[in-house]
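Enquirer: No letters, just coordinates:
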């Protein structure tokens, strides 16, 4: 099978197409013939040598795919060969075939484009497991998400609307601001022109008259730590899922204690299989019906052939994308820009 390898840590040009043996599957796994794969920041970090795969995982990058089931493990029930699926992975998505624990599969309805489906498993699992699972967000609360135009951001806006949560996002351009508003964001802050802490306290007014975000989902890390804590209201919860702005920062514990603010950091990829299955099960129950009905939809900036993986990584690094960048592994399907690309 064709697959992408990382020849050495470095820039996008180290991504190379090679021939690899088709992987075997465990009794609780299925073999998925990959149609498309999502490109995520974790893939970029792995390519750069900063984010090794979990123990036992393949070195082939790729944390989410769409495709069809080609083979069933001996213990798998409820699925059949030929089923259209999307899947959350620990790695291996940039390849023509990938083994997947059956519990990490989501069914792709005929109404959903199979290419676009590849852009859903990782973002929906990340958003739901963090704002619901970690932060216990409640209907009517205020959620702040940095990077509103990203794959995570565009998913978070839709998930928030589905859950009855009010959402404000930060963006770096007028183009992204307009798109986020059209997607349903209650408020948008251009961080290049405005102090997001000040604006959050103006926007996020709680029923008791206090101000500040109830939950913040943060991809920036160290650079925003102090500001994020200031932007939280009493009993606010900050969940850090990325370190685009660095990994080290100082914080006065006193700023957390009296207003009962909390800070948590988490990753999805390194979680044990059992936790990933539990997360996908929650996504299937709580969010997937909205995907099937069209209430939550994949936002795809661009889909490129597997052979242009380096171009896909460059597009994500440049940050001009709105929504997901995908790789089409089945190159018999034409790589196109989504009509949603702006």
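Expert: Structure received. The model shown is predicted, which means the values in this text are computed figures rather than measured ones.
Enquirer: CA only for contacts and neighbour counts going forward, please
Expert: Noted.
Enquirer: For residue 301, the count of nearby residues, please.
Expert: 23 (other CA atoms under 10 Å).
Enquirer: who does the one helix or strand it maps to touch, helix- and strand-wise?
Expert: Under the criterion of DSSP states H and E, residue 301 resides in strand 300-305. Counting contacts by 3 or more CA pairs under 8 Å, 6 or more residues apart in numbering; DSSP states H and E, strand 300-305 packs against strand 324-328.
Enquirer: tell me what the strand it packs on is packed against?
Expert: So strand 324-328, by 3+ CA pairs under 8 Å, 6+ apart, packs with strand 29-39, strand 300-305, helix 309-318.
Enquirer: Skip ahead from the first one and say which helix or strand is next.
Expert: Moving toward the C-terminus from strand 29-39, the next helix or strand (DSSP H and E) is helix 41-48.
Enquirer: Next, the angle from the helix or strand that comes right after that next one to strand 324-328.
Expert: Next along the chain after helix 41-48, taking DSSP H and E as the criterion, comes strand 64-72. Inter-element angle recorded for strand 64-72 and strand 324-328: 40 degrees (by axes from the mean of the first three to the mean of the last three CA atoms, to 10 degrees).
Enquirer: what residues are up against residue 105?
Expert: 85, 86, 87, 88, 280 (CA atoms under 8 Å, 6 or more residues apart in numbering).
Enquirer: got the residues you listed as JSON lines, with neighbour count and secondary structure columns?
Expert: Formatted as JSON lines, these follow (neighbours: other CA atoms under 10 Å; DSSP: H, G, I helix; E, B strand; the rest coil):
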{"residue": "85", "neighbour count": "24", "secondary structure": "strand"}
{"residue": "86", "neighbour count": "31", "secondary structure": "strand"}
{"residue": "87", "neighbour count": "31", "secondary structure": "strand"}
{"residue": "88", "neighbour count": "30", "secondary structure": "strand"}
{"residue": "280", "neighbour count": "26", "secondary structure": "helix"}
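Enquirer: try this one side by side with the last:
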């Protein structure tokens, strides 16, 4: 099969097509002929040598796929060959075939293409486990989403609105802010021209849940604007994980400051998230109330160009590689 290898830590140019053996499914696994694979920021970090795959995972990047099951491992019973699924994988998604444990796979929601389905797992798993499991977002609460035009951000906006939250977001241009509003956000702030903390304070908007992938000096401002009993969830540190902040609001407002990663969790932990999504979110996708936003697709062999686009931050929504 053709797969994309990271030939050395570095820029997008180190991603190159190679020929590898088709993997063989083990116990509880299914082999998927990949039609499309989502591109995510962790893939970029892995390419740079900053985010190695967990033990036992393939070196090939790629954390989410959609395609057709072509073989079953021993004991795999949830699906049959020929079924169309999308799945969260610990690696190996940038390839024509990939393995996934059946418990971390989901049926493609009715009405969605395989390209659209490939844009679901990483972002929907991440948003659900952080915003709804850890932060316990409730209807009527204010959700502040940083990086609202990213794959994670657009998903958080859609899910927040679908479950009754008031959604405020930050984005890096007026165009991106408009896109966030079109997705359903109630208010969008261009962080390049405005201080989001000052704007929220002026408008008396006190977020109950804050989803932050930026870190750095955002942390201090998050603490300042958060409502009483707010929950702040960190999922990345694009501006750095070392910073100074005034932590007094943590005590005075009885805040919860937490965070998580997804890739290193066990199959069982990811399966719990998958079942919650299948029960509560997949029906919204099947009836058209939710739909992933895809910015651009690239052939698998052009993974380097896809990474260059992601690092430019010009995209709004997801970037997808097509393998079939």
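Expert: That came through fine. Quick caveat, the model's predicted, so the values are computed rather than measured.
Enquirer: ok, back up a step: closest one to residue 234 of structure 1 among the helices and strands packed on strand 324-328 of structure 1?
Expert: With CA to CA as the measure, helix 309-318 is the member of these nearest residue 234 of structure 1 (35.1 Å).
Enquirer: what do we get in structure 2 for residue 288 of structure 1?
Expert: Counting by TM-score structural alignment, residue 288 of structure 1 corresponds to residue 282 in structure 2.
Enquirer: Equivalent analysis for residue 264 of structure 1, please.
Expert: Residue 264 of structure 1 maps onto residue 258 in structure 2, by TM-score structural alignment.
Enquirer: how close does the helix or strand hosting residue 170 of structure 1 sit to structure 2?
Expert: Using DSSP H and E, residue 170 of structure 1 maps to strand 166-171. Its matched residues in structure 2 lie on average 0.6 Å from strand 166-171 of structure 1 after superposition (mean CA distance after the TM-score superposition for structure 1).
Enquirer: Give me the helices and strands touching that strand, please.
Expert: Short answer (3+ CA pairs under 8 Å, 6+ apart): strand 166-171 of structure 1 packs on strand 142-146, helix 151-163, strand 187-190.
Enquirer: residue nearest the centroid of structure 1?
Expert: residue 123 (2.6 Å; CA atoms, centre = their mean).
Enquirer: Am I right that that residue sits in a strand?
Expert: No: under DSSP: H, G, I helix; E, B strand; the rest coil, residue 123 of structure 1 sits outside any strand and is assigned helix.
Enquirer: how many neighbours does residue 97 of structure 2 have?
Expert: Residue 97 of structure 2: 26 neighbours (other CA under 10 Å).
Enquirer: do you know how far the closest residue to it other than its chain neighbours is from residue 322 of structure 2?
Expert: Nearest residue to residue 97 of structure 2, sequence neighbours excluded (CA to CA, 6 or more residues apart in numbering): residue 33, at 4.6 Å. To residue 322 of structure 2, residue 33 of structure 2 is 11 Å away according to CA to CA, to the nearest Å.
Enquirer: Of the helices and strands packed on strand 166-171 of structure 1, which stretch is the most buried?
Expert: strand 142-146 (a mean of 27; mean count of other CA atoms under 10 Å).
Enquirer: Compute the inter-axis angle for that one and strand 166-171.
Expert: 20 degrees.
Enquirer: Report the mean deviation for strand 142-146 of structure 1 after fitting onto structure 2.
Expert: Using mean CA distance after the TM-score superposition for structure 1, the mean distance for strand 142-146 of structure 1 is 0.5 Å.
Enquirer: where along the stretch 101-250 of structure 2 do the strands fall?
Expert: Along the stretch 101-250 of structure 2, the segments classed as strands by DSSP state E, counting those that start in this stretch run 105-107, 142-145, 166-171, 187-190, 209-212, 231-234.
Enquirer: Distance to residue 155 of structure 2 added to these, as CSV?
Expert: Below are the strands of the stretch 101-250 of structure 2 laid out as CSV (distance: least, CA to CA, whole Å):
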stretch, distance to residue 155 of structure 2
strand 105-107, 17
strand 142-145, 10
strand 166-171, 12
strand 187-190, 15
strand 209-212, 12
strand 231-234, 15
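Enquirer: These: which one's closest to residue 16 of structure 2?
Expert: Closest to residue 16 of structure 2 of the strands of the stretch 101-250 of structure 2, according to CA to CA: strand 105-107, at 27.2 Å.
Enquirer: Average offset of that closest one relative to structure 1?
Expert: Mean for strand 105-107 of structure 2 is 1.0 Å (mean CA distance after the TM-score superposition for structure 1).
Enquirer: Now find how far off-centre that strand is within its chain.
Expert: 16 Å (CA atoms, centre = their mean, to the nearest Å).
Enquirer: so residue 71 of structure 1 touches residue 30, yeah?
Expert: Yes: counting by CA atoms under 8 Å, residue 30 is a contact partner of residue 71 of structure 1 at 5.6 Å.
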